[in-house]
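Asks: output the structure for:
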Amino acid sequence: MPHDSPDHDHPHALLPPAPALRVKALETILTQKGLVDPAALDTLIDTYENKIGPRNGAHVVAKAWREPEFLEALRTDADAALRELGYYGRQGEHMVVVENTPDTHNIVVCTLCSCYPWPLLGIPPGWYKSDAYRARVVREPRKVLSDFGVTLDDKTAVRVWDSTAEVRYLVLPMRPAGTDGLSEDALMDLVSRDSMVGTAIASVPT
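Replies: Now for the predicted structure:
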């Protein structure tokens, strides 16, 4: 039956148009049929969004902070260096690592869709995929950073990197002062997902 038919009784017409609502409707149907456990699904999403993915990226950052040879390998060929750690695969190809310095702060966006290094950062957060973030960060990056609670020195330049299917970026945040004696695990705890996108800075140890 043609999609412009006045008869909208075919099944897909019953799903709401917005992608998030469609997903929620599908989840509700699967839950009602007993095919999905909502608690297990929430746990799975939380694991990939906040634990597995970002922890991988934090490992890369901490290792780069501690090992000059690894940092140079990232600069030379990030894909090869990351593969040595086991971080590769779909959505993790063609990686470029950009380093924050006192003179330059980097921030990543995907203006066309939501290209994102899943093997390193996990599931992209909702704000990263939002039209507001994708449109504003290229026009007013300092204001967007301010919204995230990041205030930079006026002398610090802001560079916006546009991820695509051909290249994805990982921000290497600056190492906080007072961390020289910390172990790799302790350094990893200072690195958040947002700091590797560029919308935050690494935490200061308490």
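Asks: going forward, measure contacts between C-alpha atoms and count neighbours the same way
Replies: Noted.
Asks: can you show me the strands along the chain?
Replies: Secondary structure of the chain (DSSP state E): strands at 95-99, 104-109, 157-162, 168-172.
Asks: a markdown table please, covering the ones you listed and showing mean neighbour count and distance to residue 149.
Replies: Formatted as a markdown table, the strands of the chain follow (neighbours: other C-alpha atoms under 10 Å; distance: least, C-alpha to C-alpha, whole Å):
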| stretch | mean neighbour count | distance to residue 149 |
| --- | --- | --- |
| strand 95-99 | 20 | 20 |
| strand 104-109 | 22 | 14 |
| strand 157-162 | 18 | 15 |
| strand 168-172 | 26 | 17 |
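Asks: can I get those strands in TSV including distance to residue 51?
Replies: Output for the strands of the chain, formatted as TSV (distance: least, C-alpha to C-alpha, whole Å):
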stretch	distance to residue 51
strand 95-99	20
strand 104-109	20
strand 157-162	24
strand 168-172	17
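Asks: of all those, which lies closest to residue 64?
Replies: Checking the strands of the chain against residue 64 by C-alpha to C-alpha gives strand 168-172 as the closest, at 8.4 Å.
Asks: what's the closest of the strands of the chain to residue 46?
Replies: Using C-alpha to C-alpha, the nearest of these to residue 46 is strand 168-172, at 20.8 Å.
Asks: and this one, so I can compare the two:
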Amino acid sequence: MSKDKAGRREFIQNATLGAAAIVGGTQVSNEETLHAHPHEHQVVPDDIALRVRALESVLVDKQMIVPADLDEVVDAYENRIGPRNGAQVVARAWTDPEYKTRLLEDGAAAIAELGFAGAQGEHMVVIENTPDVHNFVVCTLCSCYPWPTLGLPPVWYKSSAYRSRAVIEPRAVLSEFGTELNDEVEVRVWDSTAETRYLILPERPAGTENMTEEELAAIVTRDSMIGVTKISAP
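Replies: Predicted structure coming up:
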């Protein structure tokens, strides 16, 4: 299955699960739908997967959705709109020491100052990468992810391989993303849960001292805010 089709089906799947909750007589919030029983949604039952495929086929046949358009929406939230929010948070922290202090003390409140809040982002903890300590994020039991700041989680973040290996062999995982660390650098892995989601504040690259906040935001990547990569000066 292609990445685009997988993303599209997950997008429809989430809508299906939400609709099922309403039809069943109980209307719940996104947070409750996803985490009423922490992490039980990590394995999608076969019947739900089949329903998602059937729903997609029906919607396409009735010309209610265009697959390419839905793929564009998924791609936008996964790679452009969502991560750009987080990039603005990082750039502000790099250029405003007082904001950075607030961000590290109360991530959710500081992020909300920039207008980024909502389901999957109520309880945010921001962890700073430094020359001595490199942090990155995983959700070992599921795929908990800060949607308001990073958009939709990438496919690899939800994979069982990443979720298990990030804890067992973190340096090897980082190396596969092109992040090579000296032996003296400590590596810390943060496990997201239904209650708490993490955002990594990457190291500001050397040579960016004269860049504006907007220019800095443009070089911040989604993967650097998960912590699996570093940022290089343009």
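Asks: re the thing from before, which of the strands of structure 1 sits closest to residue 60 of structure 1?
Replies: strand 168-172 (8.8 Å).
Asks: read off where the closest one ends up in structure 2.
Replies: Mapping strand 168-172 of structure 1 onto structure 2 (TM-score structural alignment) gives residues 197-201.
Asks: average gap between the matching stretch and structure 1?
Replies: Its matched residues in structure 1 lie on average 0.4 Å from stretch 197-201 of structure 2 after superposition (mean C-alpha distance after the TM-score superposition for structure 1).
Asks: not counting that stretch itself, show me its contacts.
Replies: Residues outside stretch 197-201 of structure 2 that contact it (C-alpha atoms under 8 Å, 6 or more residues apart in numbering) are 90, 120-121, 123-129, 135-137, 144-146, 190, 192, 224-227.
Asks: all helices of structure 2, in order?
Replies: Assigned by DSSP state H, structure 2 shows helices spanning 3-23, 30-35, 46-61, 67-75, 81-95, 97-105, 107-113, 147-150, 155-158, 160-168, 170-176, 213-219, 222-226.
Asks: tabulate those (a markdown table), appending distance to residue 198 of structure 2 and mean neighbour count.
Replies: Shown next, in a markdown table, are the helices of structure 2 (distance: least, C-alpha to C-alpha, whole Å; neighbours: other C-alpha atoms under 10 Å):
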| stretch | distance to residue 198 of structure 2 | mean neighbour count |
| --- | --- | --- |
| helix 3-23 | 22 | 16 |
| helix 30-35 | 16 | 16 |
| helix 46-61 | 29 | 14 |
| helix 67-75 | 22 | 16 |
| helix 81-95 | 11 | 22 |
| helix 97-105 | 11 | 16 |
| helix 107-113 | 9 | 20 |
| helix 147-150 | 10 | 25 |
| helix 155-158 | 13 | 16 |
| helix 160-168 | 15 | 17 |
| helix 170-176 | 17 | 16 |
| helix 213-219 | 19 | 17 |
| helix 222-226 | 8 | 24 |
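Asks: turn these into TSV, columns for distance to residue 184 of structure 2.
Replies: As requested, the helices of structure 2 are exported to TSV (distance: least, C-alpha to C-alpha, whole Å):
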stretch	distance to residue 184 of structure 2
helix 3-23	37
helix 30-35	38
helix 46-61	45
helix 67-75	37
helix 81-95	25
helix 97-105	24
helix 107-113	28
helix 147-150	30
helix 155-158	26
helix 160-168	18
helix 170-176	12
helix 213-219	27
helix 222-226	20
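Asks: need the nearest residue in space to residue 196 of structure 1, chain neighbours excluded.
Replies: Spatial nearest neighbour of residue 196 of structure 1, chain neighbours left out: residue 171 (4.5 Å); criterion: C-alpha to C-alpha, 6 or more residues apart in numbering.
Asks: and the one you found, how close does it get to residue 89 of structure 1?
Replies: 19 Å (C-alpha to C-alpha, to the nearest Å).
Asks: same check on residue 146 of structure 1?
Replies: As judged by C-alpha to C-alpha, residue 146 of structure 1 and residue 89 of structure 1 stand 34 Å apart.
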